[in-house]
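> model the structure of this input:
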Amino acid sequence: MHIAVYLPLLLSVLAPIGARVLPERCEPRLATWLLTVSALVLAATSTLSLGLLAATGLLRIPLLAGLGHWSTLAAQQNDPAELSIALIAGLLLGGSVITAARMLWQRARSLAAAALEAACMPTTDGLVVVDDAVPEAFALPGLPGRVVVSTGMLHTLEEKERDILLAHERAHLAAHHYLFVALAQLGAAANPLVRPLANAVTYTIERWADEHAATATGDRTRVARTVGKAALAAHHSPARARIPRAALGILGVLGRRNPLSGAGPVPRRVAALLAPPLRRHPALMAATAAVLTAAAWSVADAAFDLHLLLEAVGI
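Sure thing, here's the model as predicted:
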């Protein structure tokens, strides 16, 4: 437990590198999977590491040591972690669990509200047209989900561009992109160090939907033009008062309409569509697997060390 228990926390510092490299060099679908799994694994292993460190501090509390028939003196002599580190780990662990539980509750409520709202929208083919001059289009998760498009958006786009928009939004529903976003954000709630990975997922799911639309229509240039056109129309229109938090749309993720927050991703998406499609990157897959394997192994090794410590301090 001397070094291994700290390794997941140290590996979490690499999250900004992965969040920058994977979306730009790896095919969007694979990048989304790698980013989401990385956020969850690093969050889980770092949380377990905090728990293992906190457990070493519990061994030094006489009341708890008595319940477990442990020797506090032996624990002080054999435990490699300082008591102050164990206390800090306990506080961080408590904050991590509370934040993750709160986020999970809020996300579950938003998805349930979105599903209920989708069920109340009458439609025969999953498409709901809203009489609204503000250009808007988003996918609303549900059983089944709905693609919601405003008349303002339909009037903004040409016929082929409307097909692209619908293909993009339906890709969000078919691939359950809202689950990737929710899981990545859950990891970020448990471990703030991996938040760049969660933010990258909100970009790669849009790239995933863009590539699906490009494949469905066979025209990457027109898809790029449609993405830029829709973003430009939203830039010159007032923001909506309320958009479901679980919605995913061509203008951004979770209904964000702030042009400043969308200024970066939209040009990157357009540039990616104008370039040749990205392919699977075996080296990045191997590197990601190596990092996650190291994190998992370190937690397992630290847990075994704690087991040995409990045997050593047993009365």
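> from here on, contacts and neighbour counts on C-alpha atoms
Fine.
> can you give me the strands for the stretch 1-150 of the chain?
Assigned by DSSP state E, counting those that start in this stretch, the strands in the stretch 1-150 of the chain fall at 127-130, 137-140, 146-150.
> where exactly do the strands run in the stretch 151-300 of the chain?
248-249, 252-253.
> what's the most buried one of the ones you listed?
strand 248-249 (a mean of 27; mean count of other C-alpha atoms under 10 Å).
> what is that strand packed up against?
strand 137-140, helix 159-174 (3 or more C-alpha pairs under 8 Å, 6 or more residues apart in numbering; DSSP states H and E).
> in TSV, list the strands of the stretch 151-300 of the chain along with distance to S38.
Shown next, in TSV, are the strands of the stretch 151-300 of the chain (distance: least, C-alpha to C-alpha, whole Å):
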stretch	distance to S38
strand 248-249	22
strand 252-253	20
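> for L64, which of those strands is the nearest?
Among the strands of the stretch 151-300 of the chain, the nearest to L64 by C-alpha to C-alpha is strand 252-253 (47.2 Å).
> contacts for that closest one next, please.
Identification of contacts with strand 252-253 by C-alpha atoms under 8 Å, 6 or more residues apart in numbering yields 202-203, 206, 247, 262.
> to compare against the first, here's another:
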Amino acid sequence: MHVAVYLPLLFPALAAFLARPLGEGLPPRAATWLLTAGSLVLATAGTAVLGMLAVTGLLRIPLLARLADGHWSAHAAQQHDPTSLSVAVLAGTLLVVVTALAGRMLVRRARTLASAMAEAACLPGPDQLVIVDDPAAEAYAVPGNPGRIVVSTGMLDALEPTEHAILLAHERAHLDHRHHLFVALAQLAAAANPLLRPLATTVGYTVERWADEDAAACTGDRAQVARTIGKAALAARRTRGRSRIPAAALGLLGRLGRLRPVGPGPGPVPRRVAALLAPAPRSRTWTTAAFLGLAAATALCAAEAAHDLQTLLELAEHAATRS
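Down below sits the predicted model:
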């Protein structure tokens, strides 16, 4: 296999640098779709490449060739494959690790979503909106069939009646667009490749921005949406929730109401407020093109690696037939 086989393992690091510019520079809907799909492509290609590198190591083992009734020549595979055995062993080890991590994340997210849906079905009342008697300022959407919106009396008291409509529009956007699935898929990709974690974090931010823009479209006042988010954040800081919020819930203040910044700089809530007070975002051609180029190059490199592996298998089989 040639050097192209290693590029899908390096491209996610480059994609991570583009995550935040895409999340803040593109319209939130487009950013969410692009980052989620790109994460899945990068994670899938990287995992496939690890598998192909591991297979080149297995082809070198004479015992496996004999167990396969001599369908390939281990000597020929070693002679024609430029990949060293140590690289193949390392790739196989990493493949086992990332498969285990991705499998664990898949099981956890499936259980989380199933639990959230069961909880949504058990919430009191027939309506989509559920008001709970709790002085803590909380508001979140629980995915389900149908999904439910949970708002505490503390949050209702903290906001004006006109701001209640903004709150509900934001939460309905989470349910209508199934934002929890975007977050789950991005997290699954990050579990398969930790280099993609910045993309998963950004998807968590862009789904909130998407809901913000939906609320702004419903009210026609972006500044009022920004003020509502700010007031809700201040109210949440002053109070402490007594109820257990489902892990799959999304709310006005972000996933599980997280208000603290993950890294340096302002946190997600101040960034959302600033984005609403600025003009609506427009597409950034160069960042979009760069990210799409990385995803396409990753897929092409993985396809080239698959072709190289197929050629190696044919050479090894041909050598076994001649011998």
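> related to what we said a few turns ago, of the contacts of strand 252-253 of structure 1 - the most surrounded one?
Greatest neighbour count in those, by other C-alpha atoms under 10 Å, goes to E206: 28 neighbours.
> quick check: which of the helices and strands packed on strand 248-249 of structure 1 is buried the most?
strand 137-140 (a mean of 30).
> who are the packing partners of it?
Looks like strand 137-140 of structure 1 contacts helix 83-119, strand 146-150, helix 159-174, strand 248-249 (3+ C-alpha pairs under 8 Å, 6+ apart).
> which residue lines up with L308 of structure 1 in structure 2?
In structure 2, the residue paired with L308 of structure 1 is T311, using TM-score structural alignment.
> count the neighbours of that match for me.
15.
> distance of it from L90 of structure 2?
According to C-alpha to C-alpha, to the nearest Å, T311 of structure 2 and L90 of structure 2 sit 22 Å apart.
> repeat for G25 of structure 2
According to C-alpha to C-alpha, G25 of structure 2 and L90 of structure 2 sit 38 Å apart.
> these two: who's more crowded?
Taking other C-alpha under 10 Å, G25 of structure 2 and L90 do not tie; G25 has more neighbours (19 against 14).
> ok, that one - contacts?
Counting by C-alpha under 8 Å, 6+ apart, G25 of structure 2 has contacts 281-284.
> tabulate those residues (CSV), appending distance to G293 of structure 2.
CSV is the format used below for the contacts of G25 of structure 2 (distance: C-alpha to C-alpha, whole Å):
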residue, distance to G293 of structure 2
P281, 22
R282, 20
S283, 16
R284, 14
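> which one of those is nearest Y6 of structure 2?
R284 (28.9 Å).
> neighbours of that closest one, how many?
Neighbour tally, R284 of structure 2, other C-alpha under 10 Å: 14.
> residue in structure 1 matching it?
Checking TM-score structural alignment: R284 of structure 2 goes with H281.
> ok, back up a step: of all the strands of the stretch 151-300 of structure 1, which one is nearest M285 of structure 1?
strand 252-253 (25.3 Å).
> so for stretch 276-286 of structure 1, what gets flagged as buried?
L284 (16 or more other C-alpha atoms under 10 Å).
> chain center to that stretch, what's the gap?
Distance, stretch centre to chain centre, for stretch 276-286 of structure 1: 20 Å (C-alpha atoms, centre = their mean, to the nearest Å).
> ok, stretch 207-223 of structure 2 next?
Distance of stretch 207-223 of structure 2 from its chain centroid, counting by C-alpha atoms, centre = their mean, is 22 Å.
> how about the helices in structure 2?
7-25, 28-59, 62-67, 74-80, 85-122, 153-158, 161-176, 179-192, 197-219, 222-238, 268-277, 285-322 (DSSP state H).
> can you list the ones you listed in JSON lines and add distance to N145 of structure 2?
Output for the helices of structure 2, formatted as JSON lines (distance: least, C-alpha to C-alpha, whole Å):
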{"stretch": "helix 7-25", "distance to N145 of structure 2": "29"}
{"stretch": "helix 28-59", "distance to N145 of structure 2": "23"}
{"stretch": "helix 62-67", "distance to N145 of structure 2": "50"}
{"stretch": "helix 74-80", "distance to N145 of structure 2": "53"}
{"stretch": "helix 85-122", "distance to N145 of structure 2": "7"}
{"stretch": "helix 153-158", "distance to N145 of structure 2": "25"}
{"stretch": "helix 161-176", "distance to N145 of structure 2": "10"}
{"stretch": "helix 179-192", "distance to N145 of structure 2": "13"}
{"stretch": "helix 197-219", "distance to N145 of structure 2": "19"}
{"stretch": "helix 222-238", "distance to N145 of structure 2": "27"}
{"stretch": "helix 268-277", "distance to N145 of structure 2": "29"}
{"stretch": "helix 285-322", "distance to N145 of structure 2": "34"}
